[in-house]
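1. Need coordinates for the following:
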Amino acid sequence: MDTRDRDNDCPFDAEAIRSSEFAGTDHFAAIYNVAPIVPGHSLVVPREHLTSLLDLDPSRQAGFFGFARHVTRFLLAEFSATGFDWIIQDGQDAGQTVCHLHLHVIPRWKGDLPEPGDWYTRLRLPLGETGNGPVDSRARTRLSEEKLQTVVTTLAGRIRAWAS
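-> Prediction:
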């Protein structure tokens, strides 16, 4: 399948992400993770269905990472975070479970894990061993639709105010 074709089952295609989108451009969207690992855990996704970062047109790469930088700065301020992780799992062997390019933006705080680098070793541990499970695990606790909408509406209003 051409990775640029729309995948009707993709949870990140336009219609599917509207309810969790809190910021966007013509080409990219920031969505709140329906099963966040920590408060603020969000995703930056292209609106075009692309499977891999390598499929992103070079003319759009600066826009993707520029938008991700903008979203990250906002999340750092909004959640009083002191650091962040950016994670792209590109390909099944890298742990990608949703075949649509997405960048995890995960706010971090001092002491949120026993060691700052422990994040990486926890990516593949089963749910019971970390309390959270793998980054893209469908087994993680999902926010209720009501809670998700409350968070998204709040973030959407605050990022508009923050950006102006």
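2. contacts and neighbour counts: CA atoms only from here.
-> Fine.
3. which one is the residue minimising distance to the centre of the chain nearest to, not counting chain neighbours?
-> Centroid check for the chain by C-alpha atoms, centre = their mean gives residue 43 as the closest residue, at 1.6 Å. What sits nearest to residue 43 in space, not counting adjacent residues and going by C-alpha to C-alpha, 6 or more residues apart in numbering, is residue 104, at 4.6 Å.
4. structure for this one too, so we can compare:
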Amino acid sequence: MTTSPTTCPFCQRIQGGETLLDRDRVVAIPDASPLNPGHTLVVPRRHEPDFLALTPDELRCAFQLVGELRALLQERYAPDGFNVGANIGAAAGQTVDHAHLHIIPRFKGDVEEPRGGLRWIIPERARYWP
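-> Model (predicted):
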């Protein structure tokens, strides 16, 4: 999974101007395989594989952009909710070696049972309610 800024698909998309929102340290780009309409990624400009290794300023900028993106997606798609999450490392399912946050608009009825949200990444352990 190791990539460099020259081979990283996110770095290439950022350099190509393929952004929804563009800020000093972070950008928002549409997910290439969206789970729902409006599924977007918040990506730091700096090529860093580990989201938790971002600088405090990069993290602040990323979460500030999440707020801006939420307003934009709310206006465009009127979702009923959102999932926000990061896959950090191959064991957690990270497939692109560049830190990023997924912002996934959710709609009533898009899955049969939405309770538990992100907990379903490990289905056998997800259900904690009676």
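5. circling back: for the residue nearest to the centre of structure 1, helix, strand, or coil?
-> When states are read from DSSP: H, G, I helix; E, B strand; the rest coil, the local structure at residue 43 of structure 1 comes out as strand.
6. Isn't it up against residue 32?
-> Yes: under the criterion of C-alpha atoms under 8 Å, residue 43 of structure 1 lies in contact with residue 32, with a separation of 6.3 Å.
7. So for the longest helix seen in structure 1, what gets flagged as buried?
-> Of all the segments of type helix in structure 1, defined by DSSP state H, the longest one is helix 58-78. Of the residues in helix 58-78 of structure 1, 64, 67-68, 71-72, 74-76 count as buried by neighbour count, 16 or more other C-alpha atoms under 10 Å.
8. and it, which stretch of structure 2?
-> When helix 58-78 of structure 1 is aligned against structure 2 using TM-score structural alignment, it corresponds to residues 56-76.
9. contact partners of the matching stretch?
-> The list of residues contacting stretch 56-76 of structure 2 from outside it, by C-alpha atoms under 8 Å, 6 or more residues apart in numbering, reads 21, 23, 25-28, 38, 42-44, 79, 103, 105.
10. Buried only: go through those for me.
-> The neighbour-count test (16+ other C-alpha under 10 Å) applied to the contacts of stretch 56-76 of structure 2 identifies 25-28, 38, 42-44, 79, 103, 105 as buried.
11. Tell me which two of those residues sit farthest apart.
-> Pairwise distances across those peak at 27.0 Å for 25 and 79 (criterion: C-alpha to C-alpha).
12. So what does residue 104 of structure 2 match up with in structure 1?
-> For residue 104 of structure 2, the equivalent position in structure 1 is taken to be residue 106, counting by TM-score structural alignment.
13. Can you classify its match as helix, strand or coil?
-> Secondary structure, three-state DSSP: residue 106 of structure 1 is strand.
14. Next: the one 5 residues further on.
-> Three states are possible here, and by three-state DSSP the one that applies to residue 111 of structure 1 is coil.
15. give the contact list for it.
-> When contacts are taken as C-alpha under 8 Å, 6+ apart, residue 111 of structure 1 is in contact with no other residue.
16. And it, how far from residue 81 of structure 1?
-> When C-alpha to C-alpha, to the nearest Å is the yardstick, residue 111 of structure 1 and residue 81 of structure 1 sit 11 Å from each other.
17. still on that earlier bit, report the two of the buried residues of helix 58-78 of structure 1 separated the most.
-> By the measure C-alpha to C-alpha, those have their two most distant members at 64 and 76, which lie 18.2 Å apart.
18. Now do the strands in structure 1.
-> Secondary structure of structure 1, counting by DSSP state E: strands at 21-24, 28-32, 42-46, 83-87, 103-108.
19. Would you reformat those strands as JSON lines and include distance to residue 146 of structure 1?
-> Formatted as JSON lines, the strands of structure 1 follow (distance: least, C-alpha to C-alpha, whole Å):
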{"stretch": "strand 21-24", "distance to residue 146 of structure 1": "14"}
{"stretch": "strand 28-32", "distance to residue 146 of structure 1": "13"}
{"stretch": "strand 42-46", "distance to residue 146 of structure 1": "17"}
{"stretch": "strand 83-87", "distance to residue 146 of structure 1": "27"}
{"stretch": "strand 103-108", "distance to residue 146 of structure 1": "22"}
